[in-house]
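Enquirer: Kindly generate the corresponding structure for this input.
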Amino acid sequence: MKEMKNRHPNRKCKHILVSILYVLCRKHNDPRTFAEICTAANVRKQEIGAYYRLVLKLLKTSTVGLRTVNIEECLQRWCSTMELPPLILPAAICVSRRAAELNLTQGKCAISLGAASIYLCCQTWSHVRIQKNCPINPLYDIWQSHKEIAMTAGVVTATLIGCYRLLRPHVHTLLPDWFLVAAASDLSQDPATRPVSK
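Expert: Below is the predicted model of the structure:
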């Protein structure tokens, strides 16, 4: 294909392979975000986008049959990567669902909302524990920086903070009640057993 030849495929072999990997992940029900694929392969996002469209043309594949990224799967991966306490994941899922239902982050992508949801949970948890003078517990004192969350999720730090600022005024609406109670308690109940709030 002339369009592919014009892009010098022999010099950009890595970019083409990464684009194919992105398509295959979506096709085989294990979708990843552009940011995750690019970070793993150490290539720029903009270059992958161009090759991704060309690969779709060459494979004569439409995006209709390709599975989209599930934000809840992303949240699970990110919380696991950052080794966050188990109760952060269900709380972040609840925040992202409620924020989407209330349309609080209009114009922001689901990835940014997911990252901001984790940051909101971490910040609120720490804030509540400080306010209540809870004893120091290395297993449950969460000091996750917005930079680390942004890097793990593959979003720009400024985008994460912007999305977080949209969520922050609605913190009591977005967070499940059990999360705030657990933050202020002695955490005698195992948080891993807590259900995901809908």
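
Enquirer: drop to CA atoms for contacts and neighbour counts, all remaining ones
Expert: Noted.

Enquirer: Skipping adjacent residues, who's closest to Pro9 in space?
Expert: Closest residue in space to Pro9, ignoring its immediate chain neighbours: Ile16 at 7.4 Å, by CA to CA, 6 or more residues apart in numbering.

Enquirer: same deal with Phe179?
Expert: Phe179 sits nearest to Ala91 (CA to CA, 6+ apart), 6.8 Å away.

Enquirer: quick one more, to check against the first:
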Amino acid sequence: MEENIGQRCPECGSGHLIRDYERGEVLCGDCGIVIEETSIDQGPEWRAFDSDQDEKRARTGSPMSFLSHDKGLATEISWSNRDYYGKRIPHKNRAQIYRVRKWHQRIRVSNASERNLSLALQLLNDDGSKLGIPKDIKESAALIYRKAVERNLIRGRSIESIVCAAIYAACRQVNIPRTLDEISKAADINKKKIGKAYRHLAKELKLNLKPTTPYSYVSQFCNKLNLDKDVIIKSEEIIRRVNETGISAGKGPTGVAAAAIYIAAIISGKPKTQKEISKVSGVTEVTIRNRYKEITGALDLNYE
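Expert: Just a heads-up that it's a prediction; the model follows:
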């Protein structure tokens, strides 16, 4: 039975409703009136007690995915060398299965456009995994890349730069930004090319992304530095006070975030060197020192 299903009893106005799956009824837990009867069970008629049974008994495939050039709708031949019943395929038949699998993969890509899309999406998936980006953000990046292909924005530019620009844009959309240095290092491509490709995509696709703020980088940098929540809270408080003074205007958000973390770590008794913070944030030690002097001067702090 399921209680409190979000409706109200028409007789007494109570919100304490119970759905009885055995009888197919919805009744009030207070006055007992039957509100609905002979309701249809929308679930499957079979039961599964583990993931293997659930997979075998389900009659639907996996959901669509923009990370595959055919959106995951085409069938695939597994490389496990086992048949439908889980039995191993005899050695005398494996060469034949290998040829079938090879030709099946070839016919899934029918032309050069699909081949390039397949290559780009594989590259996007690999770079996203190196950056530790969750699947939903990679899906968003793949959708941005597909829109770029439809608008013919790839012509004259490298696939790698457009892929990295799509990842950068997708991360900014959900306010979990990755710096250009991080993406450049993961994809082994010049960050100036990524920035140029991103500006091109943002203009042509009208992405209208808001500028990043120092708050967006604090948790990410602190996690990499193994700093706890106390340092994160103090860093965000410092950034809030810095924004109120206006000294952060025109300054890079990563530099402000790095300097705030540097100060907050000292206050919390868990200091990190400027070199350690520079390595994680991609901001030079000179910039961290300059932001540190500006912040401590404006907030009347002195931690050396």
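
Enquirer: How about the secondary structure of Trp143 of structure 1?
Expert: Of the three states, Trp143 of structure 1 takes coil under DSSP: H, G, I helix; E, B strand; the rest coil.

Enquirer: who touches it in this structure?
Expert: Cys122, Gln123, Ser126 (CA atoms under 8 Å, 6 or more residues apart in numbering).

Enquirer: Translate Val23 of structure 1 into the numbering of structure 2.
Expert: Taking TM-score structural alignment for the superposition, Val23 of structure 1 sits opposite Ala169 in structure 2.

Enquirer: so stretch 98-113 of structure 2 matches what in structure 1?
Expert: Going by TM-score structural alignment: stretch 98-113 of structure 2 matches no residues.

Enquirer: Hmm, I typed the wrong one, I wanted stretch 192-201 of structure 2.
Expert: The aligned range for stretch 192-201 of structure 2 is 46-55, by TM-score structural alignment.

Enquirer: same check, this time on stretch 224-237 of structure 2
Expert: Aligned by TM-score structural alignment, stretch 224-237 of structure 2 corresponds to residues 81-94 of structure 1.

Enquirer: distance between the ends of that stretch?
Expert: 19 Å (CA to CA, to the nearest Å).

Enquirer: how about it: buried residues?
Expert: Leu84, Pro85, Pro86, Leu87, Ile88, Leu89, Pro90, Ala91, Ala92, Ile93, Cys94 (16 or more other CA atoms under 10 Å).

Enquirer: Same check on stretch 149-158 of structure 2?
Expert: Per 16+ other CA under 10 Å, stretch 149-158 of structure 2 contains these buried residues: Leu153, Ile154.

Enquirer: How far away from the center of its chain is it?
Expert: Taking CA atoms, centre = their mean, to the nearest Å, one finds stretch 149-158 of structure 2 lying 24 Å from the centre of the chain it belongs to.

Enquirer: Quick check: the match of Val23 of structure 1 vs Ile176 of structure 2, distance?
Expert: 10 Å.

Enquirer: If you count surrounding residues, which of the two has more?
Expert: Shown here are Ala169 of structure 2 and Ile176; by other CA atoms under 10 Å, Ala169 has more neighbours (24 against 17).

Enquirer: show me the contacts for that one.
Expert: Ala141, Tyr198, Leu209.

Enquirer: If we use 10 Å, what do you get?
Expert: Counting by CA atoms under 10 Å, 6 or more residues apart in numbering, Ala169 of structure 2 touches 137, 140-141, 144, 163, 175, 177-178, 198-199, 201-202, 207, 209.

Enquirer: just checking, Ala186 of structure 2 touches Ile167?
Expert: No - shown here, Ala186 of structure 2 and Ile167 do not form a contact pair, counting by CA atoms under 10 Å, at 11.5 Å.

Enquirer: and Asn223 of structure 2, helix, strand or coil?
Expert: Going by three-state DSSP: Asn223 of structure 2 is helix.

Enquirer: Quick check: neighbours shared by Ala169 and Ile176 of structure 2?
Expert: Common neighbours of Ala169 of structure 2 and Ile176 (CA under 10 Å, 6+ apart) are Ile137.

Enquirer: just to revisit the earlier point, I'd like the list of the contacts of Trp143 of structure 1 that fall within helices, please.
Expert: Among those, the ones falling in helices (DSSP state H) are Cys122, Gln123, Ser126.

Enquirer: With that, I have no additional questions.
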